[in-house]
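> sharing a model prediction with you, sequence too.
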Amino acid sequence: MSDIKPKTADDLFSFLDSLGIAHTTKRHAPVFTVAESVSLRDEIPGGHTKNLFVKDKKDNYFLLTVEEHATVDLKTVHHVIGAASKVSFGKPEKLMEYLGVIPGAVTAFGVINDTDKNVAIIIDEELMRDEIVNCHPLSNDATTSIASTDLLRFIEATGHAPLVLKVTA
């Protein structure tokens, strides 16, 4: 386990700025579930995300970022994402080690902390139909809005190759 301190929201915003990526952030009370965050929909337009941190039996890790109400079949998604076996949820310790976030704050922006590229990031193609995508900025007390195409640019700038796949039912 590395002793590298996870990046903060300010680090994330500076990185986005350095890439010339427009973003807006709305602070709110911490939300831990999609159900809790629904009250913010009127205030924050665009596609809202649900993120699943999963692993296969060979300890390959994946972050699936999908639209908040989408259904992911964990029994079959391994066929789509190229996992070695059916997937299960990754442990909170690995979530913090690899993506620098806690459960309830999982976000596509977490790849900024995955400097060793331990996690493959998959964005659901349905989510990419939204012009604006909303993700937690490494904590669950704010929501950052970014163009969906810029989300892919951000992921690529972290050294990851985002896979846009149909992972939802």
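Arrived safely.
> only C-alpha atoms from now on, for both contacts and neighbour counts.
Noted.
> can you count the residues close to Arg27?
Neighbourhood size, Arg27 [other CA atoms under 10 Å]: 12.
> quick check, it in contact with Ser37.
No - if you go by CA atoms under 8 Å, Arg27 and Ser37 don't touch, sitting 12.0 Å apart.
> shouldn't His79 be within a helix?
Yes - assessed by DSSP: H, G, I helix; E, B strand; the rest coil, His79 belongs to a helix.
> what about it, distance to Leu165?
According to CA to CA, to the nearest Å, His79 stands 11 Å off from Leu165.
> before we move on, what about Ser145?
On the measure of CA to CA, Ser145 and Leu165 end up 21 Å apart.
> check Thr24 too.
Separation of Thr24 from Leu165 (CA to CA) stands at 26 Å.
> and for Ala157?
19 Å.
> looking at Ser145 and Leu165, which one has more neighbours?
Ser145 (22 against 16).
> touching, that one and Thr24? I think so.
Yes - using CA under 8 Å, Ser145 is in contact with Thr24, at 5.3 Å.
> just checking, what packs against the longest strand along the chain?
Longest strand of the chain, by residue count under DSSP state E: strand 47-55. Using 3 or more CA pairs under 8 Å, 6 or more residues apart in numbering; DSSP states H and E, the elements in contact with strand 47-55 are strand 61-67, strand 88-89, strand 132-135.
> below is structure B, check it against A:
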Amino acid sequence: MRKVLISIGAFSLFGAAALADDHHDHMQMMSKMAKDMRIEVDAPGPMKAMMLTNMRGHQQAIAEILATLSKGDGEGAAKIAETQLGMGSPGSAACKPMATSGELGDMPKMMASHMPEEMRALGMTMHAQATKFAEEARNMKQGGDPRPALAELGKTVQACNACHAAYRLD
């Protein structure tokens, strides 16, 4: 009887080990399936750092816009959008199709040369949408209906999300 119990125990241990190996293999397979499939933007380290800083600035601008809108200040929100996100903002320079050297030096032109064309197009969409938001926010009177402006701001954020869903900087 003792030999039978030892045999059963040994088979149980082998079975548990096999199940653990199967679980480990399954987890590795799931990890590979969850691999980040976004396109990596190949740019020098300092340029990637600058791009990430710009994008964090965009996030901060959205937060400031929302805080300003919550006070019913459409004009203030429009000013933030135009100066920090819109077509005339410094961050838009690298997304423009014919980025050139200018008041920001060569950095926008260099950044543009490393961005895939589709990424630049998504960036332009975001900057153009921010300008449309600014126009709607300016139309909002103190205490007026913020919904048209918020709809344009939502489209601005959707453009950000589309780019982040397609591209990554490591």
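Noted; the coordinates are in hand. The structure presented is a predicted model; accordingly, all values stated were derived computationally and were not measured.
> give me the TM-score for this pair.
Overlay of the two chains. TM-score (TM-score structural alignment, normalised by the length of the first structure): 0.23; 65 aligned residues with a CA RMSD of 5.1 Å.
> got a markdown table for the helices and strands packed on strand 47-55 of the first structure, with distance to Asp11 of the first structure and mean neighbour count too?
Shown next, in a markdown table, are these (distance: least, CA to CA, whole Å; neighbours: other CA atoms under 10 Å):
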| stretch | distance to Asp11 of the first structure | mean neighbour count |
| --- | --- | --- |
| strand 61-67 | 21 | 24 |
| strand 88-89 | 27 | 16 |
| strand 132-135 | 15 | 25 |
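> quick one: terminal-to-terminal distance for stretch 137-148 of the second structure?
For stretch 137-148 of the second structure, the first-to-last residue distance is 8 Å (CA to CA).
> what's downstream of the strand or helix carrying Thr83 of the second structure, the next helix or strand?
For Thr83 of the second structure, the element it lies in under DSSP states H and E is helix 74-84. Sequence order places helix 107-114 as the next helix or strand after helix 74-84 of the second structure, per DSSP H and E.
> how far does the helix ranked longest in the second structure sit from its chain's centre?
Using DSSP state H to define each element, the second structure has its longest helix at helix 2-33. Computed by CA atoms, centre = their mean, to the nearest Å, the chain-centroid distance of helix 2-33 of the second structure equals 42 Å.
> report the buried residues of that helix.
The neighbour-count check on helix 2-33 of the second structure (16 or more other CA atoms under 10 Å) flags nothing as buried.
> tell me the first helix or strand C-terminal of that helix.
Next along from helix 2-33 of the second structure, by DSSP H and E: strand 39-40.
> show me what that next one is packed up against.
Short answer (3+ CA pairs under 8 Å, 6+ apart): strand 39-40 of the second structure packs on strand 167-168.
> so how far is the strand it packs on off the chain centroid?
8 Å.
> could you name the helices and strands sitting against it?
Against strand 167-168 of the second structure (3+ CA pairs under 8 Å, 6+ apart) you get strand 39-40.
> coming back round to it: ok now the helix holding Thr83 of the second structure, how far from the chain's centre?
Chain-centre distance of helix 74-84 of the second structure: 21 Å, with CA atoms, centre = their mean.
> show me what it is packed against.
Taking 3+ CA pairs under 8 Å, 6+ apart as the contact cut, helix 74-84 of the second structure packs with helix 45-70, helix 117-139.
> could I get the buried residue list for the longest one?
So that's helix 45-70 of the second structure. Per 16+ other CA under 10 Å, helix 45-70 of the second structure contains these buried residues: 47-48, 51, 54, 58, 61-62, 64-66, 68-69.
> quick one: these as JSON lines, columns for distance to Gln158 of the second structure too.
Formatted as JSON lines, those follow (distance: CA to CA, whole Å):
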{"residue": "Met47", "distance to Gln158 of the second structure": "24"}
{"residue": "Lys48", "distance to Gln158 of the second structure": "22"}
{"residue": "Met51", "distance to Gln158 of the second structure": "19"}
{"residue": "Asn54", "distance to Gln158 of the second structure": "17"}
{"residue": "His58", "distance to Gln158 of the second structure": "13"}
{"residue": "Ala61", "distance to Gln158 of the second structure": "15"}
{"residue": "Ile62", "distance to Gln158 of the second structure": "12"}
{"residue": "Glu64", "distance to Gln158 of the second structure": "17"}
{"residue": "Ile65", "distance to Gln158 of the second structure": "16"}
{"residue": "Leu66", "distance to Gln158 of the second structure": "15"}
{"residue": "Thr68", "distance to Gln158 of the second structure": "20"}
{"residue": "Leu69", "distance to Gln158 of the second structure": "18"}
